[in-house]
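Undergrad: the following comprises the amino acid sequence and a computationally predicted model.
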Amino acid sequence: MQVEAFASIIDADRLRQAAQENPKLRDMMVRYEQFFLAQVQQTAACNAAHSVRARACKWLLRMQSLVGDDLVLTQEFLAQMIGVQRSGVNAIAQELQKLEMISYSRGHIRILDRPRIERLACECDAAINAHYAEIFGS
């Protein structure tokens, strides 16, 4: 998990059995697998084609959409999520804070100006969201 939340687990054999017995569940799992593979492909292309700043902004927007304006995370964790060294994330965090787009203190980031961060982010999160909507509906 990337952020604190509640989760449930199920034994793989029980899930497999439930999917065999419930066509709607099986269909949803197949569609989710299609979405997940598309997301992995988009992420690989993003990591190869876009700047560290654009990827960091994309990731911050994604996390804000999931948990709100206050993100509990370290620069090390963010660096792992976007596939760079922590020093690269540190420079970006300092830049975004200087521009008053985020506030950052040890292990906490607060999004202050989403529209400006959106302008710096790559289009990959929007592409992933569009693919999700195509597969699952809005």
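TA: Thanks, I have the structure now.
Undergrad: hey, let's count contacts and neighbours off CA atoms from now on
TA: OK.
Undergrad: strands along this protein, start to end?
TA: The residue ranges that make up the strands of the chain, judged by DSSP state E, are 70-72, 102-105, 108-111.
Undergrad: export the ones you listed to CSV and tack on distance to Ala12 and mean neighbour count?
TA: Listed next are the strands of the chain as CSV, based on distance: least, CA to CA, whole Å; neighbours: other CA atoms under 10 Å:
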stretch, distance to Ala12, mean neighbour count
strand 70-72, 31, 16
strand 102-105, 40, 18
strand 108-111, 35, 18
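Undergrad: which helix of the chain spans the most residues?
TA: With residue count as the measure and DSSP state H as the assignment, the chain has helix 23-49 as its longest helix.
Undergrad: got JSON lines for the strands of the chain, with distance to Met28 too?
TA: Below are the strands of the chain laid out as JSON lines (distance: least, CA to CA, whole Å):
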{"stretch": "strand 70-72", "distance to Met28": "30"}
{"stretch": "strand 102-105", "distance to Met28": "37"}
{"stretch": "strand 108-111", "distance to Met28": "33"}
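Undergrad: wait, which of the ones you listed is closest to Ser8?
TA: Comparing the strands of the chain against Ser8 with CA to CA, the closest turns out to be strand 70-72 (21.8 Å).
Undergrad: show residues contacting the closest one.
TA: Contacts with strand 70-72, where a contact means CA atoms under 8 Å, 6 or more residues apart in numbering, come from Val3, Met63, Gln64, Gly107, His108, Ile109, Arg110, Ile111.
Undergrad: one more to weigh against that first structure:
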Amino acid sequence: MVHPQQATIRNRLLRAISSEDFSRLAPFLQCLELAVQTTLIAPDRPVEHLYFPESGIFSITANGPEGGVEVGMVGREGLVGAVPILTGSDRIPHDHFVQVPGRALRIAVAPLHEAVEESEPLRALLLRYLQAEIVQIRQTAFANARFTIEARLARWLLMCHDRLDGDEVQIKHDFLALMLGVQRSGVTLALQNLEGAGRIRSRRGCITVLDRALLEALADTSYGVAEAEYARLIEGA
């Protein structure tokens, strides 16, 4: 049986929990509209809230002197802040912020902890989600080590496409370069190559996916493993 409020939820993780467990969380969920580059969890600071995205894209970055590199991406399939809280910590050395503006359901740490302590099925589901997130991060390392910039860009666009409504990704080239950990000139050339092959259309601040199948062919095995793991673990596919 589905909780009445649960039927209107777009977050796939919240939709996967039982009606009873959703009832534990529902009174503490606060809907927020989040602007681009809003910091949700700052590096090495106590985590106070977690976020179940309903729309938009949220990046996890490792930061250095030359800027940040994306090491994880969360959208409406997941939970922002899962790693430190579910592993018994209260902080993490990575930045969590809004990459594409959207909406999220925010919950304070204490009621989520209480719900997890009261419900073994909820704990098990969130730990399975944690595994799916770890697989995504490891696939990112694999892609960065073994694939060309064009293939990595194709993978990144597919991941964004999975989390957005429509075919447009609103992002600037210099920001995309930081996310992929490459020079801006490399991103520009890669975008030109993808556009020339009919895979995308690139305009200032906006990339439109034209042919998803061609992007998947280019991304090859860098894309799909994490997505299949999420479906298996969370949705029983």
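TA: Ah, there it is. Note that the coordinates shown come from a computational prediction; the quantities given were computed from them, not determined experimentally.
Undergrad: can you give me the TM-score here?
TA: Once superposed, the chains reach a TM-score of 0.90 (TM-score structural alignment, normalised by the length of the first structure), with 138 aligned residues with a CA RMSD of 1.5 Å.
Undergrad: picking that back up, quick check, nearest of the contacts of strand 70-72 of the first structure to Ile82 of the first structure?
TA: The shortest gap between Ile82 of the first structure and any of these belongs to Met63, at 12.6 Å (CA to CA).
Undergrad: neighbours around that closest one, how many?
TA: 16 (other CA atoms under 10 Å).
Undergrad: same question for Gly83 of the first structure.
TA: Gly83 of the first structure: 13 neighbours (other CA under 10 Å).
Undergrad: and the equivalent of it over in the second structure, how far from Gly205 of the second structure?
TA: Gly83 of the first structure is assigned Gly181 in the second structure as its aligned equivalent, the criterion being TM-score structural alignment. Counting by CA to CA, to the nearest Å, the gap from Gly181 of the second structure to Gly205 of the second structure is 18 Å.
Undergrad: also Arg146 of the second structure?
TA: Distance of Arg146 of the second structure to Gly205 of the second structure, computed by CA to CA: 28 Å.
Undergrad: what does Leu153 of the second structure give?
TA: Taking CA to CA as the measure, Leu153 of the second structure falls 15 Å from Gly205 of the second structure.
Undergrad: more neighbours, these two?
TA: Just comparing Leu153 of the second structure and Gly205: by other CA under 10 Å the higher neighbour count belongs to Leu153, 24 against 13.
Undergrad: and the more buried one, what pairs with it in the first structure?
TA: Structural alignment (TM-score structural alignment) places Leu153 of the second structure against Ala56 in the first structure.
Undergrad: swap in Asp167 of the second structure?
TA: With TM-score structural alignment as the criterion, Asp167 of the second structure matches Asp69.
Undergrad: isn't its match right up against Arg114?
TA: No: under the criterion of CA atoms under 8 Å, Asp69 of the first structure is not in contact with Arg114, lying 9.2 Å apart.
Undergrad: what lines up with Arg114 of the first structure in the second structure?
TA: The pairwise alignment with the second structure assigns Arg114 of the first structure to Arg212, based on TM-score structural alignment.
Undergrad: its match reaches Leu158, doesn't it?
TA: Yes: contact criterion CA under 8 Å: Arg212 of the second structure and Leu158 qualify, at 7.4 Å.
Undergrad: more neighbours: which of those two?
TA: With neighbours defined as other CA under 10 Å, Arg212 of the second structure and Leu158 compare such that Leu158 has more, 20 against 16.
Undergrad: quick one: the helices in the second structure?
TA: Applying DSSP H to the second structure gives helices spanning 12-16, 19-25, 82-86, 109-118, 120-146, 149-163, 173-180, 184-196, 212-219, 225-234.
Undergrad: just those helices: most buried one?
TA: helix 149-163 (a mean of 21; mean count of other CA atoms under 10 Å).
Undergrad: need the residues that contact that one.
TA: So helix 149-163 of the second structure is contacted by 55-57, 75-77, 143-144, 167-169, 180, 186-187, 190-191, 193-194, 209, 212, 215-216, 218-220, 222-223 (CA under 8 Å, 6+ apart).
Undergrad: with stretch 123-142 of the second structure instead?
TA: Outside of stretch 123-142 of the second structure, the residues that reach it under the criterion CA under 8 Å, 6+ apart are 17, 71-72, 78, 82-83, 86, 116-117, 222-223, 225-227, 229-230, 233-234.
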